[in-house]
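Asker: turn this into a structure:
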Amino acid sequence: MTHHDGAATVRPLALAWVSRYLEAGERIVRAEALHGGITAEMRRLTIGTRDGGTRDLVLRTFVDVEHAEDWLSREADALLLLTGTGVPAPALVAVDPAAAHCEYPSLLMTHVAGRTVLDDEGLAARIPLLARQLVAVHALRPAQRPRGYVALTTADTVVTPKSADAAAWAAAVDVIRKPAPPYAGRFLHRDFQPGNVLFDVPSGQPADARITGVVDWAATSWGPADLDVAHCSTVLALLHGPAWGLRFPEAYEEAGGVLAATANERLYWLVRDGLASSEEVQQVTQPWREAGRPELTARIVEERLDAYVTALMDALG
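Answerer: Presented below is the predicted three-dimensional model:
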């Protein structure tokens, strides 16, 4: 087996485990690290087939990550649920959530063609695609609901950027001190954003992009559609500028999605996710820079987050 780089090396126990799920006469001929993730190691495994061809699998490994067993179990359940639904996602091959066979909790799945696209170019065409895809996710009605959503921040854990508009942030924090508004429950991806959506983009034609897959289903939950929309809005604001974050809820409704009935209820979810991002700016910016956005320093992203939160309070507060 050849390795694309040192990070691609598959650990011995995991290698033996993966081999159990190959067809007779197949073998792993290549491993390549997939970069861009925050919590998991991702490796694309090229499998040599009996007829001389190849196929790809993806090995997802959590190394010293709290709640890894729960996350991988939920992802496995989600991938099984998504089979045959029309939502493009990997198919589950095997899962070892408690590391009974591998060195660390691991999940093996099929490889989905496409790539993440984080560039500004072509974004106007991708926004409606993202919105329509999220509406399709929220339309799923599983026989067994996943666990209820978990809020990712509290009023007391918000990290206000040093140069932020203090008044706007104080007002935003006051918003999430209130009880959560009532909502109609939906199946949530819970981390739906450009980094977890794969596209096919014809060369030189970014406006003709199409979605080929949605990945990273480890945080699937049951909760308000507004929460998924708010998260994607926040990430769009940080990647591309506040105006794009404000645009996404409109695109979601244009695609047929239904959000909270009142402006104050919508503000609660949008602000909650925006403030949650204040605690992880350092975490998200490094993978973005590695993925081809070197200008997205922690300072730039903090400035965009401040501008986005301020814009939310100006527009809806």
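
Asker: from now on I want contacts and neighbour counts done on CA atoms only, so please keep to that.
Answerer: Noted.

Asker: where do the strands of the stretch 151-300 of the chain begin and end?
Answerer: With DSSP state E, counting those that start in this stretch, the ranges of strands along the stretch 151-300 of the chain come out as 185-188, 197-200, 210-214, 221-224.

Asker: with mean neighbour count and distance to residue 86 added, can I get the ones you listed in CSV?
Answerer: Listed next are the strands of the stretch 151-300 of the chain as CSV, based on neighbours: other C-alpha atoms under 10 Å; distance: least, C-alpha to C-alpha, whole Å:
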stretch, mean neighbour count, distance to residue 86
strand 185-188, 22, 15
strand 197-200, 20, 15
strand 210-214, 20, 10
strand 221-224, 22, 19
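
Asker: to residue 124, which of those lies closest?
Answerer: Between residue 124 and these, the shortest gap by C-alpha to C-alpha is with strand 210-214, which sits at 12.7 Å.

Asker: tell me the helices and strands packed up against that closest one.
Answerer: Where contact means 3 or more C-alpha pairs under 8 Å, 6 or more residues apart in numbering; DSSP states H and E, strand 210-214 is packed against helix 123-138, strand 197-200.

Asker: who's in contact with that strand?
Answerer: Outside strand 210-214, the residues within contact range by C-alpha atoms under 8 Å, 6 or more residues apart in numbering are 87-90, 112-114, 126, 129, 196-201.

Asker: ok, which pair from the residues you listed is furthest apart?
Answerer: Between all members of the contacts of strand 210-214, the farthest pair (by C-alpha to C-alpha) comes out as 90 and 126, at 20.9 Å.

Asker: these two - which one has more neighbours?
Answerer: Regarding residue 90 and residue 126, a neighbour count based on other C-alpha atoms under 10 Å identifies residue 90 as having more, with 23 against 19.

Asker: quick one: closest of the helices and strands packed on strand 210-214 to residue 10.
Answerer: By C-alpha to C-alpha (comparing all of these), the closest turns out to be strand 197-200, at 24.0 Å.

Asker: can you list the residues that contact that closest one?
Answerer: For strand 197-200, contacts defined as C-alpha under 8 Å, 6+ apart pick out 113-117, 209-215.

Asker: greatest separation within the residues you listed: which pair is it?
Answerer: Using C-alpha to C-alpha, these reach their maximum pairwise distance at 209 and 215, which is 17.3 Å.

Asker: to check against the first, give me the structure of this:
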Amino acid sequence: MNITLPKKTLDWVVKSIGEGAKIQRVQPIAGGTSSTLRELLVCRADKTESYVLRMFSNKEWLEQEPDLAQHEAESLQYMRCRGITVPQLIAFDQTGEECGLPATLMTKINGEVVLQPMEEQVWIDELALTLAKIHKTEGEEFPFEHFSYNNALTMERPLWSKVPNEWMRAFYIAAGIRPQTQLSFIHRDYHPSNVLWEGGKITGVVDWVNACVGPIGVDVGHCRVNLAQLYGVSTADRFLAAYQNYSKESFKYHPYWDLLSLIDILDGPPSVYTGWLEFGMIGLSDELIQHRLDEYLLSLLDRFDEH
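Answerer: Reported below is the predicted structural model:
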């Protein structure tokens, strides 16, 4: 589906790519919920290449973090030449003055999102190995630091849950003293919809807007809570085992960070992420997601009691 962009936006893209660039096609990219993603097919000097334009259109998010475009730009530049394939930054517009909205323009990585793998354990192992590689970067001088999205002290009793008392206990734990842990450069939004595949191998990792220096367990926990919603607790646990295998002694698991990551995704009654539907996961429902999150919570509280 070919769509149109405002002339101001197109002019900024052409200027950023360079003299002689001609935009041949603009089409939407699946999976974008908090920003608008477009793929641009551009011809320049008899060569045709694809680019990705991210426009930060969520006003509430921009009010909370007005430097989103700069954040992603610095994350992409930081991760270049560090062993992980990420998009190459072309340009960014911090304020939207040139593009029309705050935006980042980057190259497009080959590959596609895979949520229904043929060999699930191989898929899990690849996910875990790639995250372990990301965490080899310590984050020296990277200016963005981890913060929690939700304040556990102000979380309300979840009326949607069948185990609300256990959720209140989790809020109490998350609001307590945080355990000492390893800090590194973390993606902060690492999950299967932000990983691209080709031929059974990961070709790259995208969506670096939230990257920061923070607890490794936050990255592991965020991926686990996504896996728990998509496939169930056992898949999330298999991912943890695979990650521990690849990270060796550099990672000491503590269930606190899983609980914190779980609480951080809560924003009203849990529902199906629209990106999952766009990528073909049509068997999900809000009720199933809520049931799986209850089960995942109980598994984490068991781990916490045993730790």
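
Asker: now the helix ranked longest in the first structure: which residue numbers in the second structure?
Answerer: Using DSSP state H, we find that the single longest helix of the first structure is helix 298-316. Mapping helix 298-316 of the first structure onto the second structure (TM-score structural alignment) gives residues 286-304.

Asker: what is the neighbour count of residue 5 of the second structure?
Answerer: Under the neighbour criterion other C-alpha under 10 Å, residue 5 of the second structure is assigned a count of 11.

Asker: mind telling me what it corresponds to in the first structure?
Answerer: Counting by TM-score structural alignment, the partner of residue 5 of the second structure is residue 10.

Asker: tell me if that match really is in a helix.
Answerer: No - counting by DSSP: H, G, I helix; E, B strand; the rest coil, residue 10 of the first structure is located in no helix; its state is coil.

Asker: how far away is it from residue 40 of the first structure?
Answerer: If you measure residue 10 of the first structure against residue 40 of the first structure using C-alpha to C-alpha, to the nearest Å, the figure is 14 Å.

Asker: the residue sitting furthest away from the middle of the first structure in helix, strand or coil?
Answerer: Relative to the centre of the first structure, the most outlying C-alpha is that of residue 51, 35.7 Å out, by C-alpha atoms, centre = their mean. Secondary structure of residue 51 of the first structure, reduced to three states by three-state DSSP: coil.

Asker: what sits closest to residue 281 of the first structure if chain neighbours are left out?
Answerer: When the adjacent residues along the chain are set aside, residue 281 of the first structure lies closest to residue 298, with 6.2 Å between them (C-alpha to C-alpha, 6 or more residues apart in numbering).

Asker: the one you found and residue 283 touch, don't they?
Answerer: No - applying C-alpha atoms under 8 Å, one finds residue 298 of the first structure not in contact with residue 283, separated by 9.1 Å.

Asker: how many other residues sit next to residue 217 of the second structure?
Answerer: Neighbouring residues of residue 217 of the second structure were enumerated by other C-alpha under 10 Å; the total is 23.

Asker: any idea how far it lies from residue 78 of the second structure?
Answerer: For residue 217 of the second structure relative to residue 78 of the second structure (C-alpha to C-alpha), the value is 21 Å.

Asker: same question for residue 154 of the second structure.
Answerer: 35 Å.

Asker: next: residue 182 of the second structure.
Answerer: When C-alpha to C-alpha is the yardstick, residue 182 of the second structure and residue 78 of the second structure sit 20 Å from each other.

Asker: over to residue 134 of the second structure?
Answerer: Using C-alpha to C-alpha, we find residue 134 of the second structure at a distance of 11 Å from residue 78 of the second structure.

Asker: can you give me the helices in the first structure?
Answerer: Listed in chain order, the helices of the first structure (DSSP H) span 12-20, 68-82, 123-138, 166-177, 225-240, 242-254, 263-276, 281-290, 298-316.

Asker: would a markdown table of these with distance to residue 101 of the first structure be doable?
Answerer: Formatted as a markdown table, the helices of the first structure follow (distance: least, C-alpha to C-alpha, whole Å):
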| stretch | distance to residue 101 of the first structure |
| --- | --- |
| helix 12-20 | 6 |
| helix 68-82 | 13 |
| helix 123-138 | 32 |
| helix 166-177 | 43 |
| helix 225-240 | 34 |
| helix 242-254 | 42 |
| helix 263-276 | 35 |
| helix 281-290 | 29 |
| helix 298-316 | 39 |
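
Asker: nearest to residue 3 of the first structure, out of those?
Answerer: Among those, helix 12-20 comes nearest to residue 3 of the first structure, with 12.9 Å by C-alpha to C-alpha.

Asker: run through who's touching that closest one.
Answerer: Contacts of helix 12-20 of the first structure with the rest of the structure, by C-alpha under 8 Å, 6+ apart, involve 27-28, 101-103, 106, 108.

Asker: any idea which of the residues you listed has the most stuff around it?
Answerer: Looking at the contacts of helix 12-20 of the first structure with neighbours defined as other C-alpha under 10 Å, the largest count falls to residue 106 at 29 neighbours.

Asker: what residues are up against whichever residue in the second structure pairs up with it?
Answerer: Taking TM-score structural alignment as the criterion, the aligned counterpart of residue 106 of the first structure in the second structure is residue 103. When contacts are counted by C-alpha under 8 Å, 6+ apart, residue 103 of the second structure is found next to 53-56, 69, 92-94, 96.

Asker: just the buried residues of those residues.
Answerer: Neighbour counting with 16 or more other C-alpha atoms under 10 Å marks 53-56, 69, 92-94 as buried within those.
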